[in-house]
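*Asks:* structure, please.
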Amino acid sequence: MPDFAKQGPIVIGGVGGSGTRLIAEIVMDMGFYLGGMLNQSKDLLYFSLLFKRPTWFSKVVTSNEQEIFRGLKILENRLTTQKELTGKDIKFIEKAAQTYRNGDLLAQKIKKNMLFPDPINRQLYRGWGWKEPNAHLFLPYIHRYFPNGKYIHVIRNGLNMAFSKNQQQLFNWGPLFGVTIPNNPMKIPNASLTYWIKANERAVMYGTEQMKGRFLLIQFDQLCVNPTPQLQKLAEFLAVDDLAIDEWSEKIDPAAAASKYKEAD
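*Replies:* Model (predicted):
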């Protein structure tokens, strides 16, 4: 049997609200381990704790990118071998827990779980990875640390996204893309669409140019309207031969592709 630790990672990301949860559920059905501590959206909370920290990211990306690789090293450890952490690793986790969500109860709960994770039954899975929408922001670093890893980018109708209630990425990361957060709520959709364009362009350009054969773009709206081609493409990308198209299709709601933006001004 292939070494579980070497069969990954499979990373799923996209602008918040793109449909990454659906892809994660299907990938899990295909037999991949996407972590033991997930929220309702199937986000790996380990990744959120370590990396969903805009102020920290803006500092280390220019001064000490090795900190990003340390975070990825810890993530790999917790999702695969679960070997004993070093003192520096533990200190990194503790500091992340203090800054993530201002060190609230959830942050402390995630930290405790990372330090004392539940064991993984590797025999149940064909490989490992994680889903966290914000992963696309770290794609170049993920690729450099895991040169044999694979990344799935989910993209959804930008106009629907602009009028979505899920604008957390815009508020967290918009300034990194030169997008000013408006004080006037009426101007949020314009800023959201600008962020959507810039964030997706960055991820798709990097993936197609630097990760040939290891980058997959899933069009969420096409998946909802005509699931089979997108599901076959996903299975082929992950080298899954035992197809269960009908079973996976049951998770898909065609109505999710509706052009809700037409109801807006």
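*Asks:* from here on, just use CA atoms for contacts and neighbour counts.
*Replies:* Fine.
*Asks:* got the contact list for residue 170?
*Replies:* Counting by C-alpha atoms under 8 Å, 6 or more residues apart in numbering, residue 170 makes contact with 181, 191-192, 195.
*Asks:* among the residues you listed, which one lies nearest to residue 259?
*Replies:* When the contacts of residue 170 are compared for distance to residue 259 (C-alpha to C-alpha), residue 192 wins out at 16.5 Å.
*Asks:* and the gap between the closest residue to the closest one other than its chain neighbours and residue 113?
*Replies:* Spatial nearest neighbour of residue 192, chain neighbours left out: residue 162 (5.0 Å); criterion: C-alpha to C-alpha, 6 or more residues apart in numbering. Applying C-alpha to C-alpha, to the nearest Å, the value for residue 162 to residue 113 is 35 Å.
*Asks:* of the two, who's got more company?
*Replies:* Neighbour count, other C-alpha atoms under 10 Å: between residue 162 and residue 113, residue 162 has more, with 21 against 16.
*Asks:* hang on, the more buried one packs against residue 193?
*Replies:* Yes: with contacts counted by C-alpha atoms under 8 Å, residue 162 reaches residue 193, the gap being 5.1 Å.
*Asks:* this structure: strands as residue ranges?
*Replies:* Using DSSP state E, the strands assigned to the chain run over residues 10-13, 32-33, 127-131, 150-155, 215-219.
*Asks:* which one of those lies nearest to residue 58?
*Replies:* Residue 58 lies closest, by C-alpha to C-alpha, to one member of these: strand 10-13, at 19.5 Å.
*Asks:* just give me how far the closest one sits from the chain centre.
*Replies:* Taking C-alpha atoms, centre = their mean, to the nearest Å, one finds strand 10-13 lying 5 Å from the centre of the chain it belongs to.
*Asks:* what is that strand packed up against?
*Replies:* In terms of contacts (3 or more C-alpha pairs under 8 Å, 6 or more residues apart in numbering; DSSP states H and E), strand 10-13 is packed against helix 20-29, strand 127-131, strand 150-155.
*Asks:* mind running it again at 6 Å?
*Replies:* Counting contacts by 3 or more C-alpha pairs under 6 Å, 6 or more residues apart in numbering; DSSP states H and E, strand 10-13 is packed against strand 127-131, strand 150-155.
*Asks:* and this one, please, so the two structures can be compared:
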Amino acid sequence: MMSMIDHGPDPTQTPIAVGAIGGSGTRVVARILKGAGVFMGTRLNESEDNLDFTERFRHREVLALPDGAFEARLRQFEGLSRAGMREAGQRHWGWKEPNTHVVIDRILAAYPKMRYVHLLRSGLDMAFSANQRQAWFWGPYFLERPVAEPPGPRDMLAYFCAVHRRISALADRPENRGRVLFLQYEALCARPEAEIVRLLDFLGLEPAQPVATLAALIAPPASIGRHREHDLSVFDPADLAYLKQTQPAP
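*Replies:* Predicted coordinates:
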């Protein structure tokens, strides 16, 4: 059981967080930020997920945690991150964990100067992704109904739209304007240097490596456009209409 502390996170800190629906390509964003001199954690898995964050926040119980208990976990995580940053001799800290978006509203409130990057991939491509765990795990919360295990394409797209609506509304709040960046994965693959410059400008970072070196980390996968091989009539027309309004055609 994690020990609780009686003070919250340091509101003067400026962490950088990266979240998304699982399978959106966040690994390459984490590597770009590491290449730009951001300490992204000590305990990372092969996908560059920060396991110190995962252990504290990828639990359904976290949704009902009182503010004090939530802030205690966040302060613990902050302490580990800042200690690792100092040991690495770096000046910025952050993390990548796709599930971050689930609790990002509370984290943004705790750190008024932080920045959040939400990676977006084509909703239609994501609907046919084999990476379905997040939609199953959090789907009942976002969709307010049961979700099959594994979820089918219809539920995957419904989950995508629900998450996008929530993060868009969060980004539009007056206190969050200019603090949330939507980064389109397909654009990052098609125009890597331009999108990396946009990302670093948003974060106020000077790259520790040439932008061309960071761009070389990006390798567009063959799965881009995979929805073209499937029948789209399985989807809720309302979700397709929302997608058409909010995402450029893949």
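*Asks:* one step back: nearest to residue 38 of the first structure, of the helices and strands packed on strand 10-13 of the first structure?
*Replies:* Judged by C-alpha to C-alpha, the one of those that comes nearest to residue 38 of the first structure is strand 127-131, at 9.1 Å.
*Asks:* counterpart of the closest one in the second structure, which residues?
*Replies:* Under TM-score structural alignment, the match for strand 127-131 of the first structure in the second structure covers residues 92-96.
*Asks:* buried ones in that stretch, by neighbour count?
*Replies:* Buried residues in stretch 92-96 of the second structure, defined by neighbour count with 16 or more other C-alpha atoms under 10 Å: 92-96.
*Asks:* ok, stretch 11-30 of the first structure next?
*Replies:* Within stretch 11-30 of the first structure, the residues that count as buried by 16+ other C-alpha under 10 Å are 11-28, 30.
*Asks:* and what of stretch 66-82 of the second structure?
*Replies:* Applying a neighbour-count criterion of 16+ other C-alpha under 10 Å, one finds 69-78, 81-82 buried in stretch 66-82 of the second structure.
*Asks:* cool, and stretch 211-231 of the first structure?
*Replies:* For stretch 211-231 of the first structure, burial by neighbour count (16+ other C-alpha under 10 Å) applies to 211, 214-224, 227-228, 230-231.
*Asks:* can you check stretch 105-119 of the second structure too?
*Replies:* Neighbour-count burial for stretch 105-119 of the second structure [16+ other C-alpha under 10 Å]: 107-108, 110-112, 114-119.
*Asks:* where in the first structure does that stretch align, residue-wise?
*Replies:* Going by TM-score structural alignment, stretch 105-119 of the second structure sits over residues 140-154 in the first structure.
*Asks:* how near is the spatially closest residue to residue 108 of the first structure that is not a sequence neighbour to residue 63 of the first structure?
*Replies:* Setting aside the residues directly before and after it, residue 108 of the first structure is nearest to residue 97 in space (C-alpha to C-alpha, 6+ apart), at 6.2 Å. Residue 97 of the first structure sits 21 Å away from residue 63 of the first structure, going by C-alpha to C-alpha.
*Asks:* which one's more surrounded, the two?
*Replies:* Each of residue 97 of the first structure and residue 63 has its neighbours counted (other C-alpha under 10 Å); residue 97 has more, 24 against 10.
*Asks:* residue in the second structure paired with the residue nearest to residue 108 of the first structure?
*Replies:* Residue 97 of the first structure maps onto nothing in the second structure, by TM-score structural alignment.
*Asks:* what do you get for residue 79 of the first structure?
*Replies:* Taking TM-score structural alignment, the alignment pairs residue 79 of the first structure with residue 81 from the second structure.
*Asks:* can you check residue 193 of the first structure too?
*Replies:* In the second structure, the residue matched to residue 193 of the first structure (TM-score structural alignment) is residue 157.
*Asks:* its match against residue 129, yeah?
*Replies:* No: Residue 157 of the second structure is beyond contact range of residue 129, at 10.2 Å (criterion: C-alpha atoms under 6 Å).
*Asks:* tell me which of the two has more neighbours.
*Replies:* Between residue 157 of the second structure and residue 129, residue 157 has the larger neighbour count (other C-alpha under 10 Å), namely 25 against 18.
*Asks:* before we move on, back to that, who are the contact partners of the match of residue 193 of the first structure?
*Replies:* residue 127 (C-alpha atoms under 6 Å, 6 or more residues apart in numbering).
*Asks:* mind checking how far it is from residue 58 of the second structure?
*Replies:* Counting by C-alpha to C-alpha - residue 157 of the second structure and residue 58 of the second structure are separated by 21 Å.
*Asks:* including distance to residue 200 of the second structure, could the buried residues of stretch 92-96 of the second structure go into CSV?
*Replies:* Formatted as CSV, the buried residues of stretch 92-96 of the second structure follow (distance: C-alpha to C-alpha, whole Å):
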residue, distance to residue 200 of the second structure
92, 13
93, 14
94, 14
95, 15
96, 15
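*Asks:* out of the residues you listed, which comes closest to residue 52 of the second structure?
*Replies:* residue 95 (9.5 Å).
*Asks:* grab the nearest non-local neighbour of that closest one.
*Replies:* Distance criterion C-alpha to C-alpha, 6+ apart; nearest residue to residue 95 of the second structure, sequence neighbours excluded, is residue 40 at 4.7 Å.
*Asks:* what do we get in the first structure for the one you found?
*Replies:* Structural alignment (TM-score structural alignment) places residue 40 of the second structure against residue 34 in the first structure.
*Asks:* what residue of the second structure matches up with residue 246 of the first structure?
*Replies:* Mapped onto the second structure by TM-score structural alignment, residue 246 of the first structure lines up with residue 212.
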